[in-house]
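In: fold the following, please.
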Amino acid sequence: MKWQIKYALANLNKESEQDCARYVENDVIEITVEGKPDVLAAIFGDYDVTKEIAEKYVLQNPDIDFLCGYRKDCVWEGAAISYLRDRNIGWGNLGTLGSAIHDGNANYAEHKVFKFSARLIHQYGIVDTVEREFDRIFRVTLKNGRTVRIGMIPDYEPTADNIRSMWEKFGPVDIAWNINPNGTPCATAMRAGEELGCEVLKTDEMKECLQRF
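Out: Coordinates of the predicted model:
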């Protein structure tokens, strides 16, 4: 049994006396919650979920309801997200799985860290289309034809290192979006954004900024 399976079972089973998580086979566990549908979840232990990895898990375990990226730093490619969504398979971290099993919507759940912002970006009237390159990177086409690349940063107080690390891993962005509702980018993050040529914004500044493009 792999390390991520052991940790997932231990964490899920300590949440409630009514919850029961057990190992099935491969990297799959079954979670039973009173009054909710049973959930089959595959637990992934590495850092990046590509479409190829998602396909492998689904081909090996066609009945899974949810694919869980256990590591906090796990990154999901947009193609993997689309592949899972098209098959009614939820995706995200262990916290997302824990919420989904109690909500009874594991098949449709998405990473809780990015969920609200991912939906909000579609609701701006100036946005025409949205392409999700990664769980935290969007390529947005505005109704005026301009294309804007947006990176989401969930940290409470993003630093210059957060901004630069995102550029190094995912490439240049036009906007670094601090999606934490209580967060505020620190002064060094703002300066890093100026040096790199991107806006560093909170959620309440996003719509106005997009209107300027």
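In: could you use CA atoms for every contact and neighbour count after this?
Out: OK.
In: contacts for stretch 76-96 next, please.
Out: Stretch 76-96 is contacted from outside by 8, 48-55, 64-72, 97, 106-112, 132-135, using CA atoms under 8 Å, 6 or more residues apart in numbering.
In: what residue lies at the spatial centre of the chain?
Out: His111 (4.0 Å; CA atoms, centre = their mean).
In: how far away is the spatially closest residue to that residue that is not a sequence neighbour from Leu120?
Out: Closest residue to His111 apart from its sequence neighbours, by CA to CA, 6 or more residues apart in numbering: Gly92 at 4.0 Å. For Gly92, the distance to Leu120 (CA to CA, to the nearest Å) stands at 18 Å.
In: one more, please, to line up against the first structure:
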Amino acid sequence: MKWQVKYALQNFNDTSGRSQAEYVEKDLIKIETEQQPDVLALISDAYSISKAVAEKYVKDNPDIDFICGYRKDCIWEGDAIYFLEGENIGWGNFGTLHSAAREGNANFAEHKVFAFAARLIHQYGIVKQAVREFDRVFRVELKNGRKIKVGLIPDYEPTADNVRNLWDKFGPLDIAWNFNPNGEPTSAAKAVGDELGCKVVKTEGIKKYLTTL
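Out: Got it, this is the predicted structure:
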């Protein structure tokens, strides 16, 4: 049994209450929850999940309901996300899997850390199209024709390193969006953003800022 499967089983059964998880085979576990459908989940130890990786997981395990990227820093590519959504297979971290099993929506669940921001960006009336490049990066086309790249920062108090790391991993950004409702970027984070040409904004300011572009 691989390390990530072992820890997923342990964490699920230690914290669940209504749910219990059991080992199936390879990277698969089955989760049973009172009054909810059983969930067959694949627990991945990948650092990043591309479309090719997701397709192989599904080809080898056609009955799965959810793919869990167990590593905290696992990155999901946009094409993998769109593929899994088309197959009615949920995706995200361990917390997403835990919630989805209890709520009975594992086949349609998405990474809970980024779900709110991902929905909100599509609801702004000034946005014509938002295409997901990674779980935390969107290519956005505004109705005025302007095209921008937006990166998501979930941290409570984003630092200069948070902004730099996002830029280094995903390339130049126009906006670094700190979408944590209680978050407040540090002055150093904003300064690094200005230095890079990347505006660091909070949720209550992003729509107004988009209207200025």
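In: rewinding a little: just the buried residues out of the contacts of stretch 76-96 of structure 1, in PyMOL syntax.
Out: Buried residues within these, by 16 or more other CA atoms under 10 Å, are selected in PyMOL with:
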select buried, resi 8+49+50+51+54+64+65+66+67+68+69+70+71+97+106+107+108+109+110+111+112+132+133+134+135
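In: so which of the contacts of stretch 76-96 of structure 1 belong to helices?
Out: Ala8, Lys51, Glu52, Ile53, Ala54, Glu55, Leu97 (DSSP state H).
In: picking up where we left off before, what sits against the residue nearest to the centre of structure 1?
Out: Trp91, Gly92, Asn93, Thr96 are the contacts of His111 of structure 1 under CA under 8 Å, 6+ apart.
In: give the buried residues for stretch 159-168 of structure 2.
Out: Thr159, Ala160, Asn162, Val163, Arg164, Leu166, Trp167.
In: tell me which of the contacts of His111 of structure 1 persist in structure 2.
Out: Retained in structure 2 by both residues aligned by TM-score structural alignment, their matches' CA atoms under 8 Å are the following of the contacts of His111 of structure 1: Trp91, Gly92, Asn93, Thr96.
In: and for the second one, the neighbour number?
Out: Which is Gly92 of structure 1. Gly92 of structure 1 has 24 neighbours, counted by other CA atoms under 10 Å.
In: need the counterpart of it in structure 2.
Out: In structure 2, Gly92 of structure 1 lines up with Gly92, judged by TM-score structural alignment.
In: on that earlier part again, can you pick the most crowded of the kept ones among the contacts of His111 of structure 1?
Out: So for the kept ones among the contacts of His111 of structure 1 (other CA under 10 Å), the most neighbours sit at Trp91, 29 neighbours.
In: distance from the chain centre to the helix or strand encompassing it, please.
Out: For Trp91 of structure 1, the host element (DSSP states H and E) is strand 90-92. Put simply, strand 90-92 of structure 1 sits 8 Å off its chain's centre (CA atoms, centre = their mean, to the nearest Å).
In: give me the mean distance between that strand and structure 2.
Out: Taken over the aligned residues, the distance from strand 90-92 of structure 1 to structure 2 averages 0.3 Å (mean CA distance after the TM-score superposition for structure 1).
In: for structure 1, which segments are assigned as helices?
Out: Along structure 1, the stretches classed as helices by DSSP H are 3-15, 51-60, 78-86, 94-103, 115-120, 160-170, 187-196, 206-212.
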